[in-house]
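In: My questions are about this predicted structure, shown below with the sequence.
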Amino acid sequence: MPAARLHLWPGDAPAEVDYALVWKPDGETFRQVEVRRAIFNLGAGVDALLAVPSLPQGVPIVRLEDAGMAVQMAEYAVFEVLRAYRDVGHYVRAQQEGRWAPLARRDPASFGVGILGAGVLAQAVAAALAPFRFPIATWSRSAHARPGVESFAGRGRLPAFLARSRVVIGLLPSTRDTRGLLDAAAFAAMPAGAHVVNLGRGDLVVDADLLAALDAGHLAHATLDVFGDEPLSPGHAFWHHPKVTITPHVSAVTDLGETVAQVAAKIEALERGEPISGIVDRARGY
């Protein structure tokens, strides 16, 4: 884009621009700068952007698609699924207690993996898990037919999805329909000894209900990379819970080079009058 003129806000940004590239802007950004063509969110999740009161109406919002995150998310998810499948937690405890305690081999066909979400990241996770022969399913707002992946859609199908999943991986955006989706009823629907891995948005999980399910022994373990409030407060019960693993929102980080290339390609397409992917449905929140 040799003809493009780049400006920083705050700084030398003019009162009007064609495109804005933003990440968690404050309320003053759009009061001081009018965006005419499109707003590019420099991340996959748009919940923070949609919450800005001064966000202009009628201007398309474009989210990042993959931008190097899919491979990272797949790495993280595969690691956690295999850790659960191979009972690594059991062997760590046995070592600490000085016990030689082998377990019988599991049949992968009996170890269902459920992915909450069906977008680019969820597809990458499903593809990465395919060689291990686990029954894989996704759950989303609407059905998505893909080879080798069972699709569940709608609230009515959530209990059945959870009941067949030994590991539930959260990859959903934060919307009014997903906040608090994993609550006491959802955890009760999961098989005894199930694992929860949340990598999408922290408000998917009701913290108190998750702790109760872990303490009751119904859930075996939870791995959490995202939280309702970040950074996680020092006094939160998750920090020192023996059945919780915490990472600080690092499961997938946008790659700068891929981000720049993707945004530039989409701006060039818009300038040619061509359609682009990744446009956010404000009503749905993603």
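Out: That came through, no problem.
In: make it CA atoms for all contacts and neighbour counts henceforth
Out: Will do.
In: Now for the nearest residue to residue 200 once chain neighbours are set aside: which residues touch it?
Out: Excluding the flanking residues, the one nearest residue 200 by CA to CA, 6 or more residues apart in numbering is residue 171, at 4.1 Å. Counting by CA atoms under 8 Å, 6 or more residues apart in numbering, residue 171 touches 115, 116, 117, 121, 122, 198, 199, 200, 201.
In: Mind doing that once more with 6 Å?
Out: Applying CA atoms under 6 Å, 6 or more residues apart in numbering, we find residue 171 in contact with 116, 117, 199, 200.
In: My read is that the first one contacts residue 142, right?
Out: No - if you go by CA atoms under 6 Å, residue 116 and residue 142 don't touch, sitting 11.9 Å apart.
In: Those two - which one has more neighbours?
Out: Taking neighbours as other CA atoms under 10 Å, residue 116 and residue 142 compare with residue 116 leading, 25 against 12.
In: contacting residues around the more buried one?
Out: Neighbour list for residue 116: 138, 139, 169, 170, 171 [criterion: CA under 6 Å, 6+ apart].
In: Can you point out the helix or strand that includes the second one?
Out: In this structure, residue 139 sits in strand 136-140 according to DSSP states H and E.
In: just checking, next helix/strand downstream of that strand?
Out: Next along the chain after strand 136-140, taking DSSP H and E as the criterion, comes strand 149-153.
In: Pull up the gap between residue 104 and residue 87, please.
Out: 10 Å (CA to CA, to the nearest Å).
In: re earlier: just the buried ones from the contacts of residue 171, in PyMOL syntax?
Out: Listed next is the PyMOL selection for buried residues among the contacts of residue 171, using 16 or more other CA atoms under 10 Å:
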select buried, resi 116+117+199+200
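In: another structure for you, compare them:
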Amino acid sequence: MSAILLAMTGAGWDPAEWQARFLALAPRREVRIWPDRACNPAEVGYVCTWKPPPGLFAQFPHLKAIFSLGAGVDHLIGDPLLPAVPLVRVVDRDLTARMSEYVVLHVLLHHRRLRLYRAQQREKIWHEHAQPAASEVAVGILGLGVLGREAAELLARIGFRMAGFSRTEKSLAGIETFHGKNGLDAFLARTEILVCLLPHTPATEGILNLALLRKLKRDGALGGAYLINAGRGMLQVDADILAALEESSLAGASLDVFPTEPLPRESPLWNHPNVIITPHNAGVSDPRALAKNVLTQIERFERGLPLEHVVDRTAGY
């Protein structure tokens, strides 16, 4: 029976906790934590990972599959020594639900002007702001993968005027869809609250720049445009977001991800009154749910069934 290696770096990851979850579900399976000098590289068949060191996978001659434990795979595809084995995204119902919670929370936060009321509370000001109905507010989801589709459908049920943009043509009931380079400008022009859930690829890096943000609809029901980025940090240009806020191309932003994490203490984003910062926890990975998901995939694979959610390395997701 092939061993599973857990290789994860960065804040918030407890490999021992992940190992305990895997062993509780599969006590007969050998589950190791990298770096483990006692682990025989030839016995490793699967690696479950987040931001591994470059070249790690090359030492495992019998590797069968690599599972990315987070929402993105950009931390893997850039490895020049990445073996030609299936690279699998862990698509878990719990992670999807948590991401949708975050998106709905922050769309409603901007829609119901909570930031303004919090500022008024600090100054003990009693003043009501105009409140448009959800049906008057145009929300756009940039990226219609599993996470984007779920969030779009939830927001549509609340009553928002929903649209989504994807690289290729897609159809969603009750949601206006745009695709391709020609559709992006039209999508942005009708969007007041932009929710970015794109993957990080060479084509999407830096896409949230000043030129794009200036194309958002600023004369809609909210009287300004808002950005929510819960996708990948490398999609946004921090300086351009600040510039868009200063020139009123943006009225506010909710940012969960950043090009450099943790966000440096000297970043002016921390103190900007129109920015809400969260520490990359929009879609937190639950070790129990993800361990079960990975083990189910491995069991199916070892019975000769195909792996699900295999990454297209050319597309980058």
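Out: Perfect, I can see it now. The structure displayed is predicted, hence computed values, not measured ones.
In: on that earlier part again, from the contact counts, what lies against the strand holding residue 139 of the first structure?
Out: Under the contact criterion of 3 or more CA pairs under 6 Å, 6 or more residues apart in numbering; DSSP states H and E, strand 136-140 of the first structure touches strand 113-116, strand 149-153.
In: So which of the ones you listed is nearest residue 5 of the first structure?
Out: Of all these, the one in closest proximity to residue 5 of the first structure, counting by CA to CA, is strand 113-116 (40.5 Å).
In: hey, where'd the strands end up in the second structure?
Out: Here the second structure has its strands, by DSSP state E, at 3-8, 31-33, 44-50, 65-68, 87-89, 138-142, 161-166, 176-179, 193-196, 226-229, 252-255, 275-277.
In: Tell me which of those strands sits most buried.
Out: Highest mean neighbour count among those (mean count of other CA atoms under 10 Å): strand 193-196, with a mean of 27.
In: counterpart of residue 263 of the first structure in the second structure?
Out: Mapped onto the second structure by TM-score structural alignment, residue 263 of the first structure lines up with residue 294.
In: Could you report the distance from the residue nearest to residue 150 of the second structure when sequence neighbours are not counted to residue 207 of the second structure?
Out: In this structure, residue 150 of the second structure finds its nearest non-sequential neighbour in residue 100, 6.6 Å apart by CA to CA, 6+ apart. Noted for residue 100 of the second structure: a distance of 22 Å to residue 207 of the second structure, by CA to CA.
In: likewise residue 25 of the second structure?
Out: If you measure residue 25 of the second structure against residue 207 of the second structure using CA to CA, the figure is 41 Å.
In: re earlier: want to throw the contacts of residue 171 of the first structure into JSON lines with distance to residue 19 of the first structure?
Out: Shown next, in JSON lines, are those (distance: CA to CA, whole Å):
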{"residue": "116", "distance to residue 19 of the first structure": "32"}
{"residue": "117", "distance to residue 19 of the first structure": "29"}
{"residue": "199", "distance to residue 19 of the first structure": "30"}
{"residue": "200", "distance to residue 19 of the first structure": "27"}
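In: can you name the two of the contacts of residue 171 of the first structure that are farthest apart?
Out: Spatially, the most separated pair among the contacts of residue 171 of the first structure is 117 and 199, at 10.9 Å (CA to CA).
In: from the contacts of residue 116 of the first structure, which is closest to residue 5 of the first structure?
Out: The closest of the contacts of residue 116 of the first structure to residue 5 of the first structure turns out to be residue 171 (CA to CA; 35.9 Å).
In: Just give me the match in the second structure for the closest one.
Out: Counting by TM-score structural alignment, residue 171 of the first structure lines up with residue 197 in the second structure.
In: now the helices for the second structure?
Out: Here the second structure has its helices, by DSSP state H, at 15-25, 74-77, 93-111, 114-122, 146-158, 180-189, 210-213, 238-246, 287-302.
In: Can you tell me how far the residue positioned nearest the centre of the first structure is from residue 157 of the first structure?
Out: Nearest to the geometric centre of the first structure sits residue 200, at 1.9 Å (CA atoms, centre = their mean). According to CA to CA, residue 200 of the first structure and residue 157 of the first structure sit 20 Å apart.
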